[in-house]
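> just need the structure, nothing else, for what follows:
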Amino acid sequence: MSECGETARTRVGKYEFGRVIGQGSFAKVRLARNTQTGEHFAIKVLNKERILKDKMVEQIKREICTMRLVRHPNIVQLGEVMASKTKIYFVLEYVTGGELFNKIAQQRKLKEDDARKYFQQLINAVDYCHSRGVYHRDLKPENLLLDSKGNLKISDFGLSALSQQVKEDGLLHTTCGTPNYVAPEVIIDKGYDGAKADLWSCGVILFVLMAGYLPFDEPNIMALYKKIYKADFTCPNWFSPGARKLILSILEPNPNNRITIPEILENSWFKKGYVPVKFQEEKDTNLDDIDAVFCDSVDHLVAGKKELKGTKPSLMNAFDLISLSKGLNLSGLFERKQSVKQEVHFTSKYPATEIITKMEESAKPLGFNVKRRDYKMRLQGSETGRKGHLSIATEVFEVSPSLFVVEMKKAGGDTLEYNKFYKNFSTALKDIVWTSEVDQPEG
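Predicted coordinates:
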């Protein structure tokens, strides 16, 4: 690669880093390959300086501790934790099926049997978390992933709480979570039971799976909180009586009257086709690496090779192409019809410089500020949307000297606003997009 002037891959310990597959305020998630076994992982990369500056050390330690405690088939697994002088790395199970949110957005709403299957897996995993003294506190479809077999996996324990955080009154007191999914007792900020608050979020998720929209959704935050506090919502007429009754018993604003997980497990609607997951529970949990990630001793630090910057786009090799495709079928990589998703790709036979310039010129009239560095661009919406400013990360990769793949992903803001932007943006880029003969419309 260096002979051609492309960017060299980053290596940290035994892991070879690939493309960025997720990005948040405090971390990036990168696809990586274990060079010893060839296995793929998702590695969450956190900036140590930022963590120390924002006084997040205890939160990061808690997240590591939490993921060490909850080893369940329906929860994304933490393999190991590493640290360099400047970064912390969470080596996570690589889940290939995408977010459950995207499945809902594509299908509008799920069939009741499909919704029930996901809800059963969700309750099974949440019940296990609670048995280990762990409360997630940010359950929502965006934090529920699907594996290659369509099984649900809970992710992102960054806002989780442990039973040790419970105050003398037996309650948690930190207000957190996503407003549309948060329980009424969390809003009033007088203390809440973490298990009951998680269960409320599960009820909202079940409603969204079956309805295709939120039970509580108002542009004004105070109006939204009033609806949540009163449980002011209506089930659509296609809900079966059993599903309707269960949802109403979960979305009960008084936590003392809310149904419990043991009661849900005995509910007739819930039990239909229910097969509890079987797995070997680990008795001993190793927590040695929790303090080690903030230790400056050379013995605890992992060596990393910095990425070399070149003047050409990064090379997208077979490793990256396979990670983008479903299995080994590359026909799904170059999609002619883009469905609702947070990450899209298209191909072009135009020179990389022309592609990136065309993208920059097309984004500005749509109201986006552009930050460009070589063949990477960050597009920042100038207007504040439903979830803040829409932010999009793009990069041009070289597949061969005459073929390039452009990756676009939502880095911040609302997913539906992102998809509206993408429709306008893709129209402006249609002249540079290449479609293979296989994907050409008939006629």
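> going by C-alpha atoms from here, please, whenever you check contacts or count neighbours.
Fine.
> just give the closest residue to residue 242, not the sequence neighbours.
residue 269 (5.4 Å; C-alpha to C-alpha, 6 or more residues apart in numbering).
> buried residues, the helix or strand encompassing that neighbour. List them.
Residue 269 is part of helix 268-271 when elements are defined by DSSP states H and E. By neighbour count on 16 or more other C-alpha atoms under 10 Å, the buried set for helix 268-271 is 269, 270.
> circling back: so the residue nearest to residue 242 makes contact with residue 245?
No. Contact between residue 269 and residue 245 fails when scored by C-alpha atoms under 8 Å: they sit 9.2 Å apart.
> another one to check against the first:
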Amino acid sequence: MDDKGTVLMQKYELGRLLGQGTFAKVYYARNIKTTQSVAIKVIDKEKVLKVGLMDQIKREISVMRLVRHPNIVQLYEVMASKTKIYFVIEYVKGGELFNKVAKGRLKEDVARRYFQQLISAVDFCHSRGVYHRDLKPENLLLDENGNLKVSDFGLSALAESKRQDGLLHTTCGTPAYVAPEVISRKGYDGAKADIWSCGVILFVLLAGYLPFHDLNLMEMYRKIGRGEYKCPNWFPSEARKLLSKILDPVASTRISIAKIKENSWFRKGFEDKSTNIEAETREVAPGDVNEALGSSDRNIVERKESVKPTNLNAFDIISLSAGFDLSGLFEEQQDHRREARFTSMLSATTIISNLEDLAKRLRFKVMKKHGGLIKMEGSKEGRKGVLAIDAEIFEITSQCHLVEIKKSNGDTLEYQKLWKEHMRPALKDIIWTWQGDQLLQQQQQQQP
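Below is the predicted model:
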């Protein structure tokens, strides 16, 4: 399956690996019959069933069937085998918009063009009752012509996900881009939350760094909640005014997409392609996924061990606040630290399952586990004694967990190398704050 040249379903020839995460790998591929280039997301069915994410996979399929737009990555087909699920999607070869921004701020006209395409795509999603909920430069791709394509609908919500109060209640997204009402967990309007994220993206495009930033996560949340940011002096005055209306911490008075589209700064050179889109929705074989799931698969989820981690009260959180300096997890110069903490929006059971999978890959033994504590030990030829690693999970809220990983025995240099080369990359899909930290680091140097 991992070999270049493998023919999938007698239809697609797989090429190079484009990227991978805990549950999936993405390959470049070619349609043998038409020679069309595509990307194929290969999802490990056993892993997603084991951690109860199959409903999320099905929701992603449903969402991508609804949103066919020039500025949204297209889903062509869904296929499934006994062990894998395959998303055949549009191949966008220009890479992430993040890579452009990481080099510094963009020119006003370029930033405006990307923002126009983003708003056009998001407006179309909302018209179909779809809310993305994780908009950020890492989820915005560029095609060969420099056009923006919104991707990664794994955290998106459909209109029917709303409760009786008409609001969404699941806390998700990336902290630096998430709206204040999402953080408050009191229910939120998905459209208004997406608009806020678009405003953060616009700021990043024009500035080259994030509007809300602090090495302490709780302090960053306070800044977001107050809408506390400062535009650099090179921002055009019209853009400043627009941003102040988008980054309004009060959702009820935040500007709508319709009003954004009427804004004079936004309208310069704007061409809305949404009006030319046919309303047809194409089937992408969702039945294939359902057929491939047997009743025994459902039992896998039901039999999963329930884990109750230690609950953190307000005083615990305050005492750990220094530990919310999450950028230290991923900064090269901080790799000498013996412990790391991160937040995750996944269940304790899912986090532990990922840690057990990681231990298995590292050929470590899980020596002891109780509550939210998991101990991993590994020794082999060439190691200076037994390397032991502890991971403990604390419940902050029912939907948010703090994970602390630290070396409890063994050679520090060996642990540093293991953490940097294997553990950190393997855990990226369960870390809520994983994305966006690079910009946090860069802005410390770039901000005037």
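> re the thing from before, need the counterpart of the residue nearest to residue 242 of structure 1 in structure 2.
The alignment partner of residue 269 of structure 1 in structure 2, by TM-score structural alignment, is residue 265.
> the stretch 201-350 of structure 1: strands as residue ranges?
304-305, 314-315, 343-348 (DSSP state E, counting those that start in this stretch).
> what does the stretch 301-448 of structure 2 give?
With strands called from DSSP E, counting those that start in this stretch, the stretch 301-448 of structure 2 shows them at 310-311, 339-344, 365-370, 373-378, 387-397, 400-409.
> dump those strands to a markdown table, plus distance to residue 149 of structure 2 and mean neighbour count.
Converted to a markdown table, the strands of the stretch 301-448 of structure 2 look like this (distance: least, C-alpha to C-alpha, whole Å; neighbours: other C-alpha atoms under 10 Å):
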| stretch | distance to residue 149 of structure 2 | mean neighbour count |
| --- | --- | --- |
| strand 310-311 | 40 | 16 |
| strand 339-344 | 27 | 20 |
| strand 365-370 | 42 | 13 |
| strand 373-378 | 40 | 21 |
| strand 387-397 | 34 | 20 |
| strand 400-409 | 30 | 19 |
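> and these: which comes nearest residue 155 of structure 2?
Residue 155 of structure 2 lies closest to strand 339-344 among the strands of the stretch 301-448 of structure 2, at 13.8 Å (C-alpha to C-alpha).
> other SSEs contacting the closest one?
With contacts defined as 3 or more C-alpha pairs under 8 Å, 6 or more residues apart in numbering; DSSP states H and E, strand 339-344 of structure 2 has these neighbours: strand 400-409.
> what residues in structure 1 pair up with the strand it packs on?
Strand 400-409 of structure 2 maps onto no residues of structure 1, going by TM-score structural alignment.
> show me what that strand is packed up against.
For strand 400-409 of structure 2, the packing partners by 3+ C-alpha pairs under 8 Å, 6+ apart come out as strand 339-344, strand 387-397.
> that strand vs strand 387-397, what angle?
160 degrees (axes from the mean of the first three to the mean of the last three C-alpha atoms, to 10 degrees).
> how far does strand 400-409 of structure 2 sit from its chain's centre?
21 Å (C-alpha atoms, centre = their mean, to the nearest Å).
> what's the angle between that strand and strand 339-344?
Strand 400-409 of structure 2 and strand 339-344 are oriented at 160 degrees to each other (the same axes, to 10 degrees).
> how about the strands of the stretch 51-200 of structure 2, start to end?
Ranges of strands within the stretch 51-200 of structure 2 are 75-80, 84-90, 130-131, 140-142, 148-150, 157-158, based on DSSP E, counting those that start in this stretch.
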